[in-house]
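[1] below are the sequence and a predicted model; questions follow.
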Amino acid sequence: MAETTVISFVKAYTGYIILGLLLLRFLGNRFRRGLSGIPGPKLASYTALWKLYSVWKGDHHNTEIHLHRKYGPLVRIGPNHVSVGDPKAIPMIYGLNKGFTKTAFYPIQCISWNKQPQMNLFSSRDEQYHRDQKKSVANAYSMTSLLDLEPAVDSCTEIFLSQLHRFADSKTPVDLGMWMQYYAFDVVGEFTFSKKLGFLQEGRDVDDMIKAIEGMLVYASLCGQVPELHPFLLGNPLFPILMPSMETWNQVLQFTLKAVNSRASLQRDGELEEGHKDGGKDMLSRWMAIHEKDPEKLSTRDVIVHLSTNVFAGSDTTAIAMRAILYLLLRHPEKMAKVRDEIDRADREGKLSNFISYRESLTDLPYVGAVIKEAMRLHPSVGLILERHVPKQGVTLCGKHIPGGTVVGINAWVIHHDANVFPDPDSFIPERWIESSEERLKIMEQSYFVFGSGSRTCIGKNISLMEMYKVIPQLLREFDITLHNPKEGWKTRNVWFVQQEGLICDLVPRRR
């Protein structure tokens, strides 16, 4: 009888019980030890739904800038999440051997292959794995190694310019932002496989790779706010078993496998060009050589993962930076004029090759370098905090003790728009990188967070820098570029990477 009464009670009051448990959970979140005194949006302290909604809107980077200007260097953006806006915290959070580890946000961005999630240098939370893998592949990303492949970059530039001349000759507006992404894809293809991916030649999204990457970024940015849902969504371990075709959805992985298989087939048939056999300089050749010498050091799985990560991460971020550089110059004609004058002067003095080399740009075009740096400061490619777990003993950040286990991180958009570091932070002022005092320049450099910091600094940063330093001055030497609809601004959307659209331009060839 008593048992029946209890069951009846539970049935009658289930809704109230659930509501009560949720209320307790929300209150527990709100008054979490060590975090309840950190300011931020009230709702954010109760539930991760505030952060999820903010990211879903696609403008979270600007929201965080506003919050830090309102509340100061520490802002609570989730029940257990704190956004840090003090550049002095960079070496504390991201420095070597500081004990801050990556969070569950990152493994969501790994590939699935052979029915298993395959971690890469970016997604792995295992520091030992990261060290071992980075040691094996890092040399391929050094500027010295990349300069060996500079002629391959020039071959991409040649096709790029040829395609743009078609638009210029027919006086047809061109989506220069999209073509920059095509360019970035083909350059990554040359560095990775000694093979263009076909974007420039065909003038389209080959194998829907751009579309696939966009879908992956949207999923990662949203699910990354509530990563505990990932095992029930695309991270469900039953999915690859129940739907074996699921792995074919990843066009980047499929292209990588196709490229590797093609290279292996040519090698077996003896048709591979001499430079691509032993001692090839592209990443596939370098890493396969390591694999053949010591398969345990770099397995087939490792090679596939590193190659596909290159294609996934190397195109979007670089294209975003190049769009920002060009758009900001087009919006500031006086800066564009200074860039043109510098390029033309160096050209007249015979300092520039037919295809401007990386070294020439670095040495003879200092204002171009300042423009590139300033554009990436104003519009970093990554638009969310780079999350880390506070070590168990806790840490003091900005004068406040943060308990162990708290998720903290820095958003490049926040510190790059800090007036204490970058006076007049919302303005495009390339001169700040040339005319500032040594002391100010040192502070700005230490606060520059475009490629992250510490051992997890973006391993592909040299690829991006080489592309930008070469192609931007080349474009501006070749064409007069104007916005097709100057009264319309571009549109941006933060899906982990802050993507842009609307860079529609008119091109007029310049006389040289």
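    Cool, the structure landed. Treat the numbers as computed from the prediction; the structure is a model and nothing was measured. Numbering: from 1, shown residues only.
[2] going forward, measure contacts between C-alpha atoms and count neighbours the same way
    OK.
[3] and the host helix or strand of residue 152, what's buried?
    Element membership for residue 152, per DSSP states H and E: helix 150-169. For helix 150-169, burial by neighbour count (16 or more other Cα atoms under 10 Å) applies to 150, 152-154, 156-157, 160-161, 163-165, 167-168.
[4] could you dump the residues you listed to CSV with distance to residue 61?
    Supplementary listing: the buried residues of helix 150-169 in CSV, determined by distance: Cα to Cα, whole Å:
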residue, distance to residue 61
150, 34
152, 36
153, 32
154, 35
156, 33
157, 32
160, 32
161, 34
163, 34
164, 33
165, 36
167, 34
168, 35
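[5] now for the helix holding residue 152, which elements pack on it?
    Using 3 or more Cα pairs under 8 Å, 6 or more residues apart in numbering; DSSP states H and E as the contact test, the elements touching helix 150-169 are helix 176-193, helix 199-202, helix 461-478, strand 504-509.
[6] so of the ones you listed, which one's packed in deepest?
    Of all these, helix 176-193 carries the top mean neighbour count, a mean of 25, counting by mean count of other Cα atoms under 10 Å.
[7] list the contacts of it.
    Residues lying outside helix 176-193 but in contact with it, judged by Cα atoms under 8 Å, 6 or more residues apart in numbering, are 146, 149, 152-153, 156-157, 160, 195-200, 203-205, 259, 282-285, 307, 310-311, 314-316, 318-319, 322-323, 463, 467, 500-505.
[8] and those residues, which of them are buried?
    The neighbour count (16+ other Cα under 10 Å) marks 146, 149, 152-153, 156-157, 160, 196-200, 205, 259, 282-285, 307, 310-311, 314-316, 318-319, 322-323, 463, 467, 500-505 as buried among these.
[9] structure B:
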Amino acid sequence: MPSPPEHTLFYTLTIQALLFTLAVVSIVLIYAWLVYRLGNSSLRHVPGPWRSIFATKPYEDHRIKRKYTSSFYQAKTIYKLPEIEEHVNSRSLAVLDQVRHGGDDVFSLTSRYALDNITFLVFGPNHGTHSVDQTCTERGILEGLKHQQFIGPLRYRCPWLYNHASDLLQRLSSRLRYLSADEEFPAWCQKKFFAALKGAPLNESHSLVRHLWELKEDGAHDGSIDVPYMAAETLDNIDAAEATIAVTATYLICKLTEAPEWQRKIRQELSALPKQDDGCLLFADIDTRVPSLEACLREVYRMHPSSSGKNERVVPLGGRTLAGVFVPEHTVVTSSVLALHYDGEVYSDPDRFLPRRWIDSSEEERKALDAQLIPFGYGGRTCLGKALATMELKLLIAGLYLEYESMATSVTSAESMKQCSTHDAVPRGLKCVVMFRRVKNNATPE
């Protein structure tokens, strides 16, 4: 039997090689698909006691878990404990020490400030961080989390691909270490959590770890509070509190830098307040007797909400009619905070920073302004940390602008400060560098 022509043999071998390659590729793709499905399907997200409040979508499950920590974060709890205000003041003074040397990236400073405050409250004074004034691992983790914001969609939608690509890229360059920040942060948080849990007696300090442990030991929650759930809550509480305070404080300082007249108004009102023996102002006075600061803060809440979250809600049983359209039960609905905050029918000149709107409006107009301002969410999912956030922001800004004025630098521009639609709504340039100059007698610059 004659052998086949050379070109026929080549053609046959090529077809076989192609089929073999396709088979291998198919196997790899099927394997990848299975890994992805098992890692990201509903099997992984079954509602259970280990899921934190933030990660719980069903209304009833969320309502139950909210009860666990709501009392811990209530204003009457946060504001009545002097050690909390004392600690926030100490961290504010640490920030002032950092700005005495001139230009500063306030995005990094406020991020560290927020971390130091929330870890004090979550883990207790013996396990809190001091990242504002101490070089530490936490600084690198915070920086990595900020850089990772821009690749969030890929990380969430294609975790298998992201994990493999991330490992490869980090081997190629140490500058890409931030790609693993979402692994470093939970590992760091877990280590701190167990240190707080197993360290000094929990009853020696007011902390979220102690609060959750006491609920667990009480045994009145049918075992729904266990150690994994406690760890999940501490992680999400720290993540949310750090990110939101950093963004809000950064944009507030940025806007005040662009509007020196409002710096002067705030300083004038602060100067009229009595000081304590340590030179600090009482939060109660700042919160109620400095209307210019309140107006500026509200305007920043409106223009630069600190989260790009979708405010998802699940339609309850029976469905609901929304804007004349019937929406079936179990449907996930969402809304845009920016659309509400930039509604021209409610907020005139919505693209302009106009704190005066919160001062000069009539009572009826003010009700309309307040009704659509939801930086902390709305209803049953209102942010539990609102009271703490208010204290942190007002004490920090009061401490800064009572003694300093801020001026723009060439490093920061409108383009670099453009707010991104990432999860934490960070500024595009991931920094906000301003120049602080001390004022003499709270009136004129030195």
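    Thanks, I have the structure now. Everything numeric in this text was worked out from a predicted model, so none of it was measured.
[10] can you give me the TM-score here?
    Between these two chains, after superposing, the TM-score reads 0.74 (TM-score structural alignment, normalised by the length of structure 2); 373 aligned residues with a Cα RMSD of 3.3 Å.
[11] tilt between the helix holding residue 152 of structure 1 and helix 176-193?
    With axes from the mean of the first three to the mean of the last three Cα atoms, to 10 degrees as the basis, helix 150-169 of structure 1 and helix 176-193 are set at 160 degrees to each other.
[12] now the angle between strand 504-509 and helix 150-169 of structure 1, please.
    Helix 150-169 of structure 1 and strand 504-509 meet at an angle of 100 degrees, taking the same axes, to 10 degrees as the criterion.
[13] in structure 1, what range does stretch 242-255 of structure 2 match?
    Counting by TM-score structural alignment, stretch 242-255 of structure 2 lines up with residues 315-328 of structure 1.
[14] in CSV, list the helices and strands packed on helix 150-169 of structure 1 along with distance to residue 117 of structure 1.
    As requested, these are arranged in CSV below (distance: least, Cα to Cα, whole Å):
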stretch, distance to residue 117 of structure 1
helix 176-193, 22
helix 199-202, 28
helix 461-478, 25
strand 504-509, 39
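[15] can you find the partner of residue 283 of structure 1 in structure 2?
    Correspondence of residue 283 of structure 1 to structure 2, assessed by TM-score structural alignment: residue 208.
[16] now for its match: which residues touch it?
    Contact criterion Cα under 8 Å, 6+ apart gives 69, 72, 121, 122, 123, 124, 234 as the residues in contact with residue 208 of structure 2.
[17] equivalent analysis for residue 433 of structure 2, please.
    When contacts are counted by Cα under 8 Å, 6+ apart, residue 433 of structure 2 touches 103, 104, 105, 106, 107, 408, 409, 411, 412.
[18] which of the residues you listed are also in contact in structure 1?
    With the contact criterion set to both residues aligned by TM-score structural alignment, their matches' Cα atoms under 8 Å, those that also touch in structure 1 are 103, 104, 105, 106, 107, 408, 409.
[19] which position in structure 1 aligns with the last one?
    Under the alignment (TM-score structural alignment), residue 409 of structure 2 pairs with residue 484 in structure 1.
[20] also the fourth one?
    Using TM-score structural alignment as the criterion, residue 106 of structure 2 maps onto residue 176 of structure 1.
[21] list the helices and strands the helix or strand residue 216 of structure 1 falls within packs on?
    Secondary structure assignment for residue 216 of structure 1, by DSSP H and E: helix 209-223. Counting contacts by 3+ Cα pairs under 8 Å, 6+ apart, helix 209-223 of structure 1 packs against helix 49-56, helix 251-269, strand 491-495.
[22] which SSE is immediately downstream of it?
    On the C-terminal side of helix 209-223 of structure 1, the closest following helix or strand by DSSP H and E is helix 239-242.
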